[in-house]
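K.L.:
Sequence and predicted model, in that order:
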Amino acid sequence: MAKITTRLSDKEIKAAKPRNKEYILSDGGGLRIRIKPNGSKLWLFNYTHPKKRKRTNLGLGKYPDLSLANARRIALDSKALIAQGIDPQENKKRQQQEHEAIQQNTFLKVSKEWFAIKQDDITANHATDIWRSLELHIFPNLNNTPVTAITAPKVIEILKPIEARGNLETVKRLIQRLNEIMDFATNYGLVTANPLTGIKSAFKKPKKANMATLQPNELPELINAIDNASIKHTTRFLIEWQLHTMTRPSEAAGTRWDEIDLEAKVWTIPPARMKKRRKHRIPLTEQTIALLEKMKPISGSREFVFPSDRDPLKPCNNQTVNMALKRMGFEGWLVSHGLRSLASTTLNEQSFEADLIEAALAHVDSNQVRSAYNRTDYLERRIPMMEWWSNHIVTARKSIQ
């Protein structure tokens, strides 16, 4: 006749006292509680392995942290697994591993993995800007959050205060970056779908504003301001270098001596420093070579043509020209990137070929098929245009003397 086990009660478990040796109280159905000499009470589920057909124990937890009712529920769940041929102990290990994987794949960890790939396709300055924006606005709130716990409402709540301050462009860029990170997590199977795909509709759209620049007839005023400004030689020559070469602020500020070929009269910017990750060659004119000659006594023995004041081993900050233009009275009127627009407008008005102007600006054709086949940079044909532009700047200076 089968032995009938009397079910345990909380009162009985609480009253169970430790002995010299551990002993077991049974609740029936394989559920047991082990009373240890030190007084701890541990739940066990004793069962026959569904495949090995051997008796084994599954530790469930400590009493009273795990109540009698919850221990019985886990025992019933374990029996259901055994009925399906699943070992509850192996199932528990798998669940723990999955939980650990979820906890380990925090937003910060996944962001670092995404960024390691992303930064290979962008310039160093752009990469720095991306990571700083995440450190400033996102990581303080989502640093240790598992990517599986990222939700649209949670992210919207983080971004709303930034929108309230009027920083709509910042919100727009952050949304783009957050979506890239979550797309990365989706593609690697860390989440089933990107929950942030539609969050941009929760925010105001930034109004498009034209880049602050000058009209071609205002070039003499700019030259006059540069000549009479109370600024360091390095900053003055950097402004002129950027104006003559039509380069982006970061490209001009980061100019290296080893990129300059004075014999061939060409400045070659490597792909790693270009926005579109394509090598960019710029014909050097008489005026740009003269600027380099002026910089040689200052930085000729260093790596960068325009070294930083604070640390000569580093280049000038890409905001150096912007700050100088503000001090010269051009705030709201001209930004450093606008020097390119000034050159472009002037050259277009002079009817230079559009392809030559676009090549000088290192723009990539928006027509992807045409861009894929058109790999020429028109270097030789750009020489007369660059010489005209440099001479035009000299003429503007003479007109105010």
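P.N.:
Nice, thanks for sending it over. Numbering: from 1, shown residues only.
K.L.:
all contacts plus neighbour counts: C-alpha atoms, from now on.
P.N.:
Will do.
K.L.:
How are the strands of the chain distributed by residue range?
P.N.:
23-28, 31-35, 41-48, 55-63, 260-261, 266-269, 280-283 (DSSP state E).
K.L.:
Identify whichever of those lies nearest to residue 216.
P.N.:
strand 280-283 (21.9 Å; C-alpha to C-alpha).
K.L.:
try it against this one:
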Amino acid sequence: MKKSLYPQMKLSATGIKNAQPGPKDYKIFDGGGLYLLVKKNGSKYWRYKYRYRGKEKVLAIGVYPVITLKEARNKHLEAKRLLVDGIDPNEQKQRLYADTMAKYHDTFEKVAREWWSVNKEEWSDDHANRVILSLEKDVFPYIGAKPIKDIKTPEVLSVLRRVESRDALDLASRLLQRCNSVFKYAVQTGKATFNPAVDLSGVLKTRKVQHQASLSRNELPEFLKRLDGYEGARLTTLALKLLIYTFVRPGELRGAQWDEFDLEDRMWRIPAERMKMKTPHLVPLSDQVISLLEEICEITGKYDFLFPGERNRKKSMSENTMTFAIYRLGYKGKATGHGFRATASSILNEEGFNRDAIERQLAHMERNDVRAAYVHHAEYLDDRKQIMQWWGNYLVDAAKK
């Protein structure tokens, strides 16, 4: 007859279930050092008492009923086999726990936040906030808890596809760049062995852009000189100058009203209903713009609009007024009112200003960010103030070339 592994078994599933707490903790042995510890509060714990190198030790196996009698006996048998091999079951348990914790300690979120902390000193506060918020919203919920070294390329792509499916194509592209930087940092610091985002270049959709005719950096000075000598209405000249200095959309400029401007605070607050994306927008006012506004005020300060129509002062300037002026200056097909935004964006990016701050000043945003913009329309404001003053100074110098 085959000898039982548990010749002195005293426990049964029914007996364990019916074991009642007493005035003190007590033990019910199953044989071979395995026992059930019944606490006076009713809790029941599996324990294994053994000796290792002459010392008595106790291995915590688990809690009943999460660990059944059968499972407890199997774990007990595994521990006894370790002892036969000269391995302390408690030390083995600690090693396995340490390995598991080490694996899960360096999660994507943890490493991403570490990367962010290392780099944020090089960024403006607004940009740093923008970066971490985008990761918290669109990346951490999906791969944040995963060990960074176990994340595969398809998992990263799946995260980006979620953003792409919302038609937030610019955001998806920026998130790819940020994930790529996080994985690169993980490889550099030994937390991962490869970068699963590096091969995703070109896989995301891009928005087809219909470019408006715009001036290059080299062409801008000549245009400014011609504008200074424009022989048409002075108010039209001032409108074009204000358009170039603020690089808002032509419709946003034509509809500008005096109550939107705070010269003391040096800010133009365009209400949401007048913006393309239906969100409020802030335009910091440079010294040059303040001077332009003072001159414009002498002409139209008594009206609601900065640029009222010639026939009806209660309506804004015609959308064709500035376009015809550009034609008269000799730039038909070469420049548009909207194109000055592209010119400004190109030059500012070449100068190394914060890309996200430039985009916010251009009032560019993903459609999924529309609601958030009511709260964050002042993002990167310090950077934007610097950008707008630099741009004003640049235009003055360019007109002298």
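P.N.:
Done, it's in. Quantities reported herein were computed from a predicted structural model and do not represent experimental measurements.
K.L.:
re earlier: could the strands of structure 1 be laid out in a markdown table, adding distance to residue 368 of structure 1?
P.N.:
Below are the strands of structure 1 laid out as a markdown table (distance: least, C-alpha to C-alpha, whole Å):
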| stretch | distance to residue 368 of structure 1 |
| --- | --- |
| strand 23-28 | 72 |
| strand 31-35 | 68 |
| strand 41-48 | 65 |
| strand 55-63 | 61 |
| strand 260-261 | 30 |
| strand 266-269 | 23 |
| strand 280-283 | 18 |
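K.L.:
Mean neighbour count for the ones you listed - can I get that in a markdown table?
P.N.:
Shown next, in a markdown table, are the strands of structure 1 (neighbours: other C-alpha atoms under 10 Å):
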| stretch | mean neighbour count |
| --- | --- |
| strand 23-28 | 16 |
| strand 31-35 | 23 |
| strand 41-48 | 22 |
| strand 55-63 | 16 |
| strand 260-261 | 16 |
| strand 266-269 | 19 |
| strand 280-283 | 22 |
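K.L.:
nearest to residue 208 of structure 1, of those?
P.N.:
That would be, of these and by C-alpha to C-alpha, strand 280-283, which comes in at 28.4 Å.
K.L.:
whereabouts in structure 2 does that closest one align?
P.N.:
Alignment note (TM-score structural alignment): strand 280-283 of structure 1 is unmatched in structure 2.
K.L.:
I'd like to know which elements that strand is packed against.
P.N.:
strand 266-269, helix 379-398 (3 or more C-alpha pairs under 8 Å, 6 or more residues apart in numbering; DSSP states H and E).
K.L.:
Apply 10 Å and report the result again.
P.N.:
The contact analysis (3 or more C-alpha pairs under 10 Å, 6 or more residues apart in numbering; DSSP states H and E) places strand 280-283 of structure 1 against strand 260-261, strand 266-269, helix 354-360, helix 379-398.
K.L.:
Buried residues of the last one, list them for me.
P.N.:
By 16 or more other C-alpha atoms under 10 Å, the buried positions in helix 379-398 of structure 1 come out as 379, 382-383, 385-387, 389-393, 396-397.
K.L.:
quick one on the thing from earlier: and the helices and strands packed on strand 280-283 of structure 1: which comes nearest residue 233 of structure 1?
P.N.:
Residue 233 of structure 1 lies closest to helix 379-398 among those, at 17.5 Å (C-alpha to C-alpha).
K.L.:
so how far is stretch 17-25 of structure 1 off the chain centroid?
P.N.:
Centroid displacement of stretch 17-25 of structure 1 relative to its chain, using C-alpha atoms, centre = their mean, to the nearest Å, is 58 Å.
K.L.:
how long is it end to end?
P.N.:
Using C-alpha to C-alpha, to the nearest Å, one end of stretch 17-25 of structure 1 lies 11 Å from the other.
K.L.:
Show me the contact partners of it.
P.N.:
By C-alpha atoms under 10 Å, 6 or more residues apart in numbering, the residues outside stretch 17-25 of structure 1 that reach it are 5-8, 12-13, 16, 31-44.
K.L.:
same thing but at 8 Å, please
P.N.:
By C-alpha atoms under 8 Å, 6 or more residues apart in numbering, the residues outside stretch 17-25 of structure 1 that reach it are 8, 32-39.
K.L.:
and the spatially most central residue of structure 2, what does it touch?
P.N.:
Centroid-nearest residue in structure 2: residue 134, 1.6 Å away (criterion: C-alpha atoms, centre = their mean). By C-alpha under 8 Å, 6+ apart, the residues touching residue 134 of structure 2 are residue 175.
K.L.:
Any figure for the gap between it and residue 374 of structure 2?
P.N.:
In terms of C-alpha to C-alpha, residue 134 of structure 2 sits 16 Å off from residue 374 of structure 2.
K.L.:
repeat for residue 136 of structure 2
P.N.:
19 Å.
K.L.:
what does residue 117 of structure 2 give?
P.N.:
Distance of residue 117 of structure 2 to residue 374 of structure 2, computed by C-alpha to C-alpha: 27 Å.
K.L.:
Please apply the same query to residue 12 of structure 2.
P.N.:
The gap separating residue 12 of structure 2 from residue 374 of structure 2 is 65 Å, by C-alpha to C-alpha.
K.L.:
one step back: go through the buried residues of helix 379-398 of structure 1 and name the one nearest residue 103 of structure 1.
P.N.:
Checking the buried residues of helix 379-398 of structure 1 against residue 103 of structure 1 with C-alpha to C-alpha, the nearest one is residue 379 at 53.8 Å.
K.L.:
Please verify my assumption that that closest one contacts residue 268.
P.N.:
No: using C-alpha atoms under 8 Å, residue 379 of structure 1 is not in contact with residue 268; the gap is 11.1 Å.
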